[in-house]
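S.K.: this one's structure only:
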């Protein structure tokens, strides 16, 4: 029982010490623009290069690259406008930003959402204007822009590699790759097949059209032959009629012969 009582007393003392330390580590500062609330740590780790550290000294938060000279920020950090509108929120781990960090405009509109890992930007990042329109969307890797970044307001899409703009080289069109050659061959084969199909279609259509055209031609030739025959027959009839008339005119009739004989007798 005595052991249990001793353990209880120790726990109470530890809890009271912890509650006494927490207010000491928590800081509230204010300037002309913002009010800040954060915590500090007594740990003093070795500074790493290419990492930004946030530290507290003389009632101000400072930020330096690759080193620090004060008490490192640790835990939850919040920044407010004097209107008590939230301006920034995130977490520190021994002076380094970690996890998701967000910022807001004074009108309450989200300004940015970025992810950090060991004090460097890592992962998806989005920034917006004061009306909520997206300004940029992309990813970071080891604190540098990487991959495709979209800028909707400018209508641009830029690719980055280790923070530098990646220039996409155009391949020589005279030396196409294997797949381009393959697809070109397939395209040519398809066009040739289409041409062959079109040829056979035209050939078959001609065959289909020829019987009808032949019948039409036969009919027209028959009609024309009949017309020609009729015309020739009519011409023959007219010629024969003219010949008969001529012969009829040449042959004298009975009275002509009679008077002709009388005239001959008188003359004799």
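M.R.: Done, it's in. In this text, all values refer to a predicted model and were calculated from it rather than measured experimentally.

S.K.: contacts and neighbour counts: CA atoms only from here.
M.R.: Noted.

S.K.: Thought residue 74 was touching residue 94, still the case?
M.R.: Yes: A contact is recorded between residue 94 and residue 74 when judged using C-alpha atoms under 8 Å, the distance being 5.1 Å.

S.K.: for comparison:
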């Protein structure tokens, strides 16, 4: 781990903090403001490829969120507001085709979600 701690012998961070796997590759890059998660957080697979990208505001997920398969293709995308899933979310197969899509309101699934077959055709 490397970054700036605001207090001696405490893990109250300020600015960008990098965490590492034992092999030396970056595990995650996290931004803090006065010890609270703020801004972009990126997590990586041990091979160095991006795993998740999240935006934080005042310690809570707030904004775009994306997850990736180890092959680099998108796994899931959506939005958070004040720590809760909100709006349109999409989930994908490893081949990059859309698997599910639907909406969240206050962290709860609403309406009917669409599900797709592995080849991308609609499961109606």
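M.R.: Nice, I can see it. In this text the structure is predicted, and so the values were computed from the model without any measurement.

S.K.: shared neighbours, residue 94 and residue 74 of the first structure?
M.R.: Each of residue 41 lies in contact with both residue 94 of the first structure and residue 74 under the rule C-alpha atoms under 8 Å, 6 or more residues apart in numbering.

S.K.: what about the closest residue to residue 165 of the first structure other than its chain neighbours, distance to residue 137 of the first structure?
M.R.: What sits nearest to residue 165 of the first structure in space, not counting adjacent residues and going by C-alpha to C-alpha, 6 or more residues apart in numbering, is residue 159, at 5.9 Å. Applying C-alpha to C-alpha, to the nearest Å, the value for residue 159 of the first structure to residue 137 of the first structure is 12 Å.

S.K.: Find residues that contact each of those two.
M.R.: residue 149.

S.K.: what residue of the second structure matches up with the residue nearest to residue 165 of the first structure?
M.R.: For residue 159 of the first structure, the aligned residue in the second structure is residue 103 (criterion: TM-score structural alignment).

S.K.: Tell me which residues touch its match, please.
M.R.: By C-alpha under 8 Å, 6+ apart, the contact list for residue 103 of the second structure reads 86, 87, 88, 89, 109, 110, 111, 113.

S.K.: Now a ChimeraX select for only the buried ones of those residues.
M.R.: This is how ChimeraX selects the buried members of these, with burial counted by 16 or more other C-alpha atoms under 10 Å:
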select :86,87,89,109
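
S.K.: Please point out which of the contacts of residue 103 of the second structure the first structure shares.
M.R.: Here these are checked against the first structure with both residues aligned by TM-score structural alignment, their matches' C-alpha atoms under 8 Å, and the contacts held in both are 86, 87, 88, 89, 109, 110, 111.

S.K.: Residue 102 is in contact with the fifth one, correct?
M.R.: Yes: under the criterion of C-alpha under 8 Å, residue 109 of the second structure makes contact with residue 102 at 7.4 Å.

S.K.: No further queries at this time; thank you.
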